[in-house]
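[1] model this:
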Amino acid sequence: MNDHLMRKPPARRLGQQAFVLREDPDGEGELHVLLVDPVYRDGYTLPGGSAEADELPHLAARRHLESETGLTLPLRTILTVDYVPRDNYPEGLNLVYAGGVATPRQAKAVSAHRPPQNIRALHWIPRHLLDTVMPPDQALRVHDAWDAWEHGAGRPLLLQGIPVPVR
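    Modelled structure (predicted):
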């Protein structure tokens, strides 16, 4: 192995986000996606955050999802990967995991959950309103994840070539 290649590894963020849907509470048949309203940025985003050192990516997504929304879901299938060039933040990759469709009981638990201080509120938003409540790059990421979910186009996260177990 060439040790000199990793003496100064590149700084890169690895974001983990969860894509969770619920059926329309008004019974109109339209699905809604779960979004958070973070205090540190304008507009809504998917629940999630960065992985810690030596933390498996899907478990980081699950940890953030549980902390921010109260949901504990098995996350393994990646719906989309979004490369973000360096701008206000270091360059990064954001992995969006399929969380499935929440049951009415799970959706009720989200409504009762008190998110951490860095999250103002939790919202279930229909697809046609994404562009009005999210920054453009975030909305495009969610639209892409939604398309992948609808078409079954997700891929499992691999750990050294082996699909990670769903926990």
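[2] Only C-alpha atoms from now on, for both contacts and neighbour counts.
    Noted.
[3] Break down this protein into its strands, ranges please.
    13-23, 31-38, 48-50, 77-84, 92-101, 119-126, 155-156, 158-159, 162-163 (DSSP state E).
[4] Contacts made by the fifth one with the rest, please.
    Under the contact criterion Cα atoms under 8 Å, 6 or more residues apart in numbering, strand 92-101 has outside partners 12-23, 58, 61, 73-86, 145, 149, 154.
[5] let's see it at 6 Å
    With Cα atoms under 6 Å, 6 or more residues apart in numbering as the test, strand 92-101 has contacts from 12-22, 75, 77-84.
[6] Same question for the fourth one.
    Surrounding strand 77-84, the residues in contact under the criterion Cα under 6 Å, 6+ apart are 91-98, 145, 148, 154-156.
[7] 8 Å instead, please
    91-98, 141, 144-146, 148-149, 153-157.
[8] same question, the first one
    Counting by Cα under 8 Å, 6+ apart, the neighbours of strand 13-23 from elsewhere in the structure are 29-34, 46-51, 57-58, 60-62, 64-65, 75, 90-104, 107, 124, 142, 145.
[9] buried set for the lengthiest helix in the chain?
    In the chain, taking DSSP state H as the definition, the longest helix is helix 136-150. The neighbour-count check on helix 136-150 (16 or more other Cα atoms under 10 Å) flags Gln138, Ala139, Arg141, Val142, His143, Asp144, Ala145, Trp146, Ala148, Trp149 as buried.
[10] Second chain to compare with the first, below:
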Amino acid sequence: MFNSLRPRPRSHHQALVLNEAKQVLLIEAGTRRSVLTLPGGAAGRREPPHLAARRHLEASTGLVRALHCLLIVDFVGARPFQFVHWGGQLDPDQAAEVARRSSLHWVDEDSLPEVVAPDDLRRISHALAFLAWQAMLPALVHGMRP
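    Prediction:
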């Protein structure tokens, strides 16, 4: 009964990270090892969006990245807003280090439909398109770049 009184998360934050081959870094989605997703999760109460994305990226990959730009914001019903932050392109040494973790995968854009959920595929595709156009929105906190 009391669970229904808990506030639902207002936003979900993911990070798009690429390697030099332009492959997308994906993580295993919970217990469903056949489904992959971008690293991310819900923001804490009053947690700035870029810090939520950074926290989840570090927790799932070990990467500590400055996430100062947004690629897309998607409104969905269950979690009202899905944000995809630009996590940058890793150099070969960083990418090799990340690849050592068994729950992380580098995936070519052409292979994404086989391993991600349809909603994630749409978000990742749009994020990659905006990245190619260099169309990023700066993430601000109180009107300043973090």
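[11] Include mean neighbour count and distance to His113 of the first structure when you put the strands of the first structure into JSON lines, please.
    Shown next, in JSON lines, are the strands of the first structure (neighbours: other Cα atoms under 10 Å; distance: least, Cα to Cα, whole Å):
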{"stretch": "strand 13-23", "mean neighbour count": "23", "distance to His113 of the first structure": "15"}
{"stretch": "strand 31-38", "mean neighbour count": "21", "distance to His113 of the first structure": "12"}
{"stretch": "strand 48-50", "mean neighbour count": "22", "distance to His113 of the first structure": "16"}
{"stretch": "strand 77-84", "mean neighbour count": "20", "distance to His113 of the first structure": "25"}
{"stretch": "strand 92-101", "mean neighbour count": "22", "distance to His113 of the first structure": "17"}
{"stretch": "strand 119-126", "mean neighbour count": "18", "distance to His113 of the first structure": "9"}
{"stretch": "strand 155-156", "mean neighbour count": "16", "distance to His113 of the first structure": "29"}
{"stretch": "strand 158-159", "mean neighbour count": "12", "distance to His113 of the first structure": "31"}
{"stretch": "strand 162-163", "mean neighbour count": "11", "distance to His113 of the first structure": "31"}
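[12] now these in a markdown table, with distance to Ala112 of the first structure?
    Formatted as a markdown table, those follow (distance: least, Cα to Cα, whole Å):
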| stretch | distance to Ala112 of the first structure |
| --- | --- |
| strand 13-23 | 15 |
| strand 31-38 | 14 |
| strand 48-50 | 19 |
| strand 77-84 | 27 |
| strand 92-101 | 18 |
| strand 119-126 | 10 |
| strand 155-156 | 31 |
| strand 158-159 | 34 |
| strand 162-163 | 34 |
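[13] still on that earlier bit, take the buried residues of helix 136-150 of the first structure and lay them out in CSV including distance to Ser111 of the first structure.
    Converted to CSV, these look like this (distance: Cα to Cα, whole Å):
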residue, distance to Ser111 of the first structure
Gln138, 23
Ala139, 22
Arg141, 24
Val142, 21
His143, 24
Asp144, 26
Ala145, 23
Trp146, 22
Ala148, 27
Trp149, 24
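[14] Would you check which pair of the residues you listed lies furthest apart?
    Largest separation among the buried residues of helix 136-150 of the first structure by Cα to Cα: Gln138 and Trp149, giving 16.5 Å.
[15] So which residues make contact with the longest helix of the first structure?
    Phe19, Thr45, Leu46, Leu79, Thr80, Asp82, Val96, Ala98, Arg127, Leu130, Asp131, Gly154.
[16] Point out the one among the strands of the first structure that comes closest to Thr69 of the first structure.
    Taking the strands of the first structure one by one with Cα to Cα, strand 119-126 is closest: 7.2 Å.
[17] That's all I had, so thanks and see you.
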